[in-house]
Structures are given as structure tokens and as C-alpha cells.
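S.K.: Quick one: sequence and predicted model below, then my questions.
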Amino acid sequence: MKKILYIGLLFFFCLFGIAGRETEAQKNMTANSSEVITLGGGCFWCTEAIFREVRGVEKVESGYAGGSTTNPTYEDVCSGKTGHAEVVQITFNPQLITLEKILQIFFVTHDPTTLNRQGADSGTQYRSIIFYRNNQQKAVISKVIDELKKLKAYQKPIVTQIVPFNSFYRAENYHQDYFQQNPEESYCRIIINPKLEKFRKVFRENLKK
């Protein structure tokens, strides 16, 4: 089922050109311009590991966003009382990868139809969420989601939250680049590694050399 979902969504994106479209603003950006988007799709270890391999992505940081607690710790967020979600903050070069492609990867590599849950990870900190920084980003996000809904890419409604960016709190150092630092840890072997293998097959043209 997961394999079918990966391939099916890729087909939808390619067929209708969602991933390849660029706005005029993106075309006119200088080569030195960078853009930032903040995404939450479950455990940030998984999401970070995926986007670290994407060509055009310059920086990925795991952290917390969307809540009311200032400078939360991992333990605080896991309590479910802070309102924060586990997220990754992605800095990318729009000349090498578009926001549409970033979102394509995001939607294909997590389940946006499960409320406050990704697999066995349950709680509001694991909710599907996108933080936009300007109206241009918001429009792109809405357009991609509208296309997915129109194409009935999922059997259940998309519950991904789309909210304005407020603040990002970088997670503790031991969470950064967790997969690369702990490849033999059970969660990495059982959960992250299989997801990465599927991602690499579907998006092989977008991998860093």
C-alpha cells in the first residue's frame, strides 16, 4: 500500500506538472537567493533525513514550532502541553529546487490524512503542518493541496494545517542529523531507513550527487 501511494502521488504530480511549475518571482530570483520553509510531518528525525539528501537544499534543522511555550525542550514538546509540533526548517535554493518540489516530497513521504499521528507516533507534536512566511508561499501551498484534493490522491481528507510562521526553536544538538549520527539505532533501522530507501527510488533525480 505504501509503495502504491508513493508511485501514485508521483504520477499525479508529474502528470499535472505541479512539481515543475515556477512563478515569475522564482524565475527572477538571483542565484544567491535562498528561501526558507518550515514543515512538520511526524518525527523530525525522518523528515530531516529525507531533506538532507535533496539537491538544492542548503540546510535542514530539526526543531519545534506552532506552540506557545518559549524555548521548549524535547521533553516539554513530548508532553503534548506546549502546542508545538516537531518540525524541520529547510533553507533551499529556488534556482535548484522549487517550493512545489519541496512540497511534493513532503506529501509523498508522510501521511497528511492522519490527525495528530504518523504511524505509531501519536500526539499533537506529530501533526502534519506547514508554516508559510509570505503570501507567495501560502498560495503555492494551497495550490498543491487543492490539486491533490481535486485528483482525489488520498482516500481520506487532508488534515495538514497551513499557518503563518511565527517562531522556530532549534532542537537540542543530539537531534540534529540524527539518522546519520545513529544509523544502527533501532528507530533508524526499522522506521527511517525503509522510508529513505523508498524516497531515493521515487526521487532519484532530485538527490544530491
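M.R.: Structure received.

S.K.: alpha carbons only for contacts and neighbour counts from here, please
M.R.: Will do.

S.K.: Please enumerate the helices of this structure.
M.R.: 2-16, 24-27, 44-51, 74-78, 99-108, 135-150, 178-181, 186-187, 193-202 (DSSP state H).

S.K.: Take this one as well and set it beside the first:
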Amino acid sequence: MKQIVLAGGCFWGVEAYFKRIKGIIQTKVGYTDGTTINPSYQEVCTGRTYHVEACELIYDEQVISLEKILKHLFSIIDPTILNRQGNDVGTQYRTGIYYEDESDAQVIRDFIQKEQANYEQMIVVEVKKQTTFYDAEEFHQDYLTKNPMGYCHVNLYRIPKEDLKDEYR
């Protein structure tokens, strides 16, 4: 099993999207890349902690590659917009890829370099070594399953059928 942390705007949609994909074993939403210890959602929303809303993925690299995960991420974000996705605006909604394994850094950078050819503007997705990840409050975990009519900037129906876990087909 491997781990990667992704930020793509509001973490509710990112988690709901990735938990449906074959090879993703576990998802958890939280806060990363900030300046305070164990922030609350309210503190993160002020923008003063500089944390980003993120989703930690545990995945089976024998089933899904990091590159495929990145393709999925880029299908649900606009990687050229800084500090905004959908209607969500602020530094906590910036996009990012936070790796644990040093060998993943080059895969990520190569992927972004190839993707840049598809965009006129520069890709502004952060790529950093993972720092501390703080779990979001229980209320936010698996939010869109608990609240199916909740706001989501991510189109959950964009996942190709062949990539869906059986229970989501």
C-alpha cells in the first residue's frame, strides 16, 4: 500500500470522487501544509493557518498507479487557478499533491510537465513532500455520503465505468 495526499478545492468532493475508484483502499479528509498545530475547520477557513483542505489516499499500487490517480485529479480540478476551485475561494482551496515517498516526486513532476502541453496558462498545483496531516473533524469525514445533497464542485459522474469500484457501478 502507498499513500498520497491531494488537494483539489473543497475536500468533500475530492474524497467522494476518489473513494469510488478501484485501487483506493481508504480516504480521509484533513488539513496539511499549514503553519499551526491541529487546526479546526473554522481556523483553516480564516486563511491565517495557511492549511489546505486535502484528502489522504491509501491505495494499492498493484491496482492503480500514481499516474492514473494524478489523471483523475486533473479531471476534477482546473490546475491553472490559484486558491480557487468551483465556488470555493481562499488559500485553503488551492490545489496540491503532497507525497510521502521520494520516488513519487519525479513521477508527479513528469506528469505535470506532460500535462502542461494541454494548458495555455501555467499549472499552479503545489508539489511538496508531505508534512503533518491533521484529520478534519468527524463531521467532514465522508461528508457527501452522509449528506448526498451537499455542495460539491466535483462531478462524481465523470469517473469512467472501468475505473469504478463494483459498489458504485
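M.R.: Structure's in. What do you need? Computed from a predicted model, the values in this text were never measured in an experiment.

S.K.: Overlay them and tell me the TM-score.
M.R.: In this superposition the chains share a TM-score of 0.95, using TM-score structural alignment, normalised by the length of the second structure; 166 aligned residues with a C-alpha RMSD of 1.0 Å.

S.K.: Report the buried residues of stretch 54-69 of the first structure.
M.R.: 54-58, 60-67, 69 (16 or more other C-alpha atoms under 10 Å).

S.K.: one step back: in JSON lines, list the helices of the first structure along with distance to S34 of the first structure.
M.R.: Below are the helices of the first structure laid out as JSON lines (distance: least, C-alpha to C-alpha, whole Å):
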{"stretch": "helix 2-16", "distance to S34 of the first structure": "24"}
{"stretch": "helix 24-27", "distance to S34 of the first structure": "10"}
{"stretch": "helix 44-51", "distance to S34 of the first structure": "15"}
{"stretch": "helix 74-78", "distance to S34 of the first structure": "28"}
{"stretch": "helix 99-108", "distance to S34 of the first structure": "11"}
{"stretch": "helix 135-150", "distance to S34 of the first structure": "13"}
{"stretch": "helix 178-181", "distance to S34 of the first structure": "24"}
{"stretch": "helix 186-187", "distance to S34 of the first structure": "32"}
{"stretch": "helix 193-202", "distance to S34 of the first structure": "24"}
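
S.K.: Buried deepest among these, which one?
M.R.: Comparing those by mean neighbour count (mean count of other C-alpha atoms under 10 Å), helix 44-51 ranks first with a mean of 25.

S.K.: Looking at the second structure, name the residue matched to P183 of the first structure.
M.R.: P183 of the first structure maps onto P148 of the second structure when the alignment is built from TM-score structural alignment.

S.K.: oh sorry, the question was meant for Q136 of the first structure
M.R.: With TM-score structural alignment as the criterion, Q136 of the first structure matches S103.

S.K.: ditto for T73 of the first structure
M.R.: Aligned by TM-score structural alignment, T73 of the first structure pairs with S40 of the second structure.

S.K.: What is the burial count for the counterpart of S167 of the first structure in the second structure?
M.R.: Under the alignment (TM-score structural alignment), S167 of the first structure pairs with T132 of the second structure. Residues lying near T132 of the second structure (other C-alpha atoms under 10 Å) number 12.

S.K.: Just to check, T132 of the second structure is in contact with T36?
M.R.: No - distance between T132 of the second structure and T36: 10.1 Å, which falls outside the contact criterion (C-alpha atoms under 8 Å).
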